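> return a 3D structure for these sequence lines:
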Amino acid sequence: MSKGLFITGTGTDVGKTFTTALIVKKLRENGLNAGYYKAALSGAEKIKGKLVAGDAKYVCEVSGITDGPESLVSYIYETAVSPHLAAQIEKLPIEMNVIDADFEQMKTRFDYVTVEGSGGIICPLRRDEQTIMLTDVIKRLNLDVLIVAPSSLGTINSTVLTIEYAKQSGIAVKGIILNGYMEDNFLHVDNKFQIEQLTETPVIACVPKNSNDLAIPLQVLTDLFKEI
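Predicted coordinates:
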């Protein structure tokens, strides 16, 4: 049976894709059949008339996944806005049954599936005659979440709010990864302490800027994944 983990962040551009790539890389370097999936990606670059799933492409390059990046993403939009708005502009609404089917396929291809979200945890994927929020996808796929947060000023507020929202939505939070962490920065050190105290959620890894490895024991990492 496959195992899965959902990666969300405290906002946009906090390092979700960077961190996700390191997770998949560590699993694969240790001989595990690990893969990647993303339900919706917006802001894709068009090269020679073809949309390139940038986040998936980056994860594949870092982790060594040889599958085509576009096969790992259900919906790819060129417009660089929230997925729900990109879907409206490009007239390609997100359907939950497509996500279901694609995720089932990922489970047959990989033993460990790391699922990356879009934006922060409060991200609308569809807002027309029906509403699909990112939290709906997390619950539909029956996944727990790992939260990526920046180490800098303001992260206490955004991380605590993200965790509280997840809990209120009935989603289990397995841990936090602080991105851009500097051990000699007193603010970063205190942010880590305060976040753990206020949320009662462990910071499982602190990732320095431009790191090429996730400093976490393999067993601790694999224990974050849930049977799906």
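
> alpha carbons only for contacts and neighbour counts from here, please
Noted.

> show the contacting residues for the most far-flung residue of the chain relative to its centre.
Largest separation from the mean C-alpha position in the chain: Lys48, at 28.1 Å (Cα atoms, centre = their mean). Residues in contact with Lys48 (Cα atoms under 8 Å, 6 or more residues apart in numbering): none are found.

> and the helix or strand hosting Ala39, what does it pack onto?
Per DSSP states H and E, Ala39 falls inside strand 34-41. Packing contacts for strand 34-41, counted by 3 or more Cα pairs under 8 Å, 6 or more residues apart in numbering; DSSP states H and E, involve helix 16-29, helix 54-63, strand 73-76, helix 96-109, strand 112-120.

> in JSON lines, list the ones you listed along with distance to Phe225 and mean neighbour count.
Shown next, in JSON lines, are those (distance: least, Cα to Cα, whole Å; neighbours: other Cα atoms under 10 Å):
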{"stretch": "helix 16-29", "distance to Phe225": "11", "mean neighbour count": "22"}
{"stretch": "helix 54-63", "distance to Phe225": "18", "mean neighbour count": "20"}
{"stretch": "strand 73-76", "distance to Phe225": "20", "mean neighbour count": "21"}
{"stretch": "helix 96-109", "distance to Phe225": "13", "mean neighbour count": "16"}
{"stretch": "strand 112-120", "distance to Phe225": "8", "mean neighbour count": "24"}
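
> compare with the first, here's sequence two:
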Amino acid sequence: MSHAFFVTGTDTGIGKTVASVALLHALRARGQRAVGMKPVASGCDATPEGLRNDDALALQAASDPPPMYADVNPFAFADPTTPELAAALDGGRVALAPLQAAFTRLRGQADAVVVEGAGGWLAPWGPGLLQSDFVRALDLPVILVVGLRLGGISHAWLTARAIRADGLRLAGWIGNAIDPHWRHPDANRAILARGLEAPCLGVLPHGSDTGAAAGAHALRLDALLTAPPAPQRDCVT
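Predicted structure coming up:
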């Protein structure tokens, strides 16, 4: 059975790439061929091969079999701003058809595809086109990356509500311990889990962006790779 997931976050810079790379390594550790995708990226660097995005390159490097960059990141823009504006500044426009075609090619190469979004759930990709429209078009289950910090609970609950309001399934969530001084982490995680009503797939330890192995070992994928489970009420590190 093949799997595909869309990874979104409660904000920009919340750890979506760290979580997506960890997911790829965890899937590969289970013997699956797993590839990553970053459909739209801004803030890309000019290279002899064309515009390249650090997050997309990290996903490509964590993938096996190695996918073509053009499939990993079909729309790459130079300006580090919201994708709709970055596309306009580059004289381009994001379209769903090329993204769907690239996704289909990636899915044909692997047992699992991990698709990382840009920014938050409702990031605008173009006039009349939201990131969530792409996820709906492919009907992908969603994994939410939550920054474990003050204010993160409200952001996470709002995002979960928006995902479900769009008719999509929140397949699970991953906590990212971005604030090592977050007070009462166990109690706060219990409150967070209560409102998300989705299985916790693990908590990435603080500093896990320095090593994919630490992030992969923190994840539990059984709930993700089976039928939709009952809601998990807490997340144990």
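
> got a TM-score for the two of them?
The TM-score (TM-score structural alignment, normalised by the length of the first structure) is 0.88; 222 aligned residues with a Cα RMSD of 2.2 Å.

> what sits against the equivalent of Lys107 of the first structure over in the second structure?
Taking TM-score structural alignment, Lys107 of the first structure has Arg107 as its aligned residue in the second structure. For Arg107 of the second structure, the contacting residues are Ser2, Ala4, Val113, by Cα under 8 Å, 6+ apart.

> closest to Asp186 of the second structure among the residues you listed?
Among the contacts of Arg107 of the second structure, Ala4 lies closest to Asp186 of the second structure (Cα to Cα), at 30.2 Å.

> mind checking the SS state of that closest one?
strand (DSSP: H, G, I helix; E, B strand; the rest coil).

> name the nearest residue to it, sequence neighbours excluded.
Val113 (4.6 Å; Cα to Cα, 6 or more residues apart in numbering).

> quick check: the one you found vs Val94 of the second structure, distance?
Distance, Val113 of the second structure to Val94 of the second structure, using Cα to Cα, to the nearest Å: 21 Å.

> equivalent analysis for Asp186 of the second structure, please.
Distance from Asp186 of the second structure to Val94 of the second structure, by Cα to Cα: 41 Å.

> just give the number of residues close to Tyr37 of the first structure.
Using other Cα atoms under 10 Å, Tyr37 of the first structure has 25 other residues around it.

> pretty sure it is touching Glu70, no?
No. Counting by Cα atoms under 8 Å, Tyr37 of the first structure does not reach Glu70; the two are 9.9 Å apart.

> mutual contacts of those two, please.
Ala56.

> picking up where we left off before, what about the first structure, which of the contacts of Arg107 of the second structure hold up?
Mapping the contacts of Arg107 of the second structure onto the first structure (both residues aligned by TM-score structural alignment, their matches' Cα atoms under 8 Å) leaves Ser2, Val113 still in contact.

> quick one: residues contacting Ala44 of the first structure.
Going by Cα under 8 Å, 6+ apart, the list of residues near Ala44 of the first structure reads Leu51, Val52, Ala53, Gly54, Ile76, Tyr77, Glu78, Thr79, Ala80.

> kindly report the same for Ala62 of the second structure.
Contacts of Ala62 of the second structure (Cα under 8 Å, 6+ apart): Val21, Leu24, His25, Val35, Gly36.

> nothing else from me, thank you.
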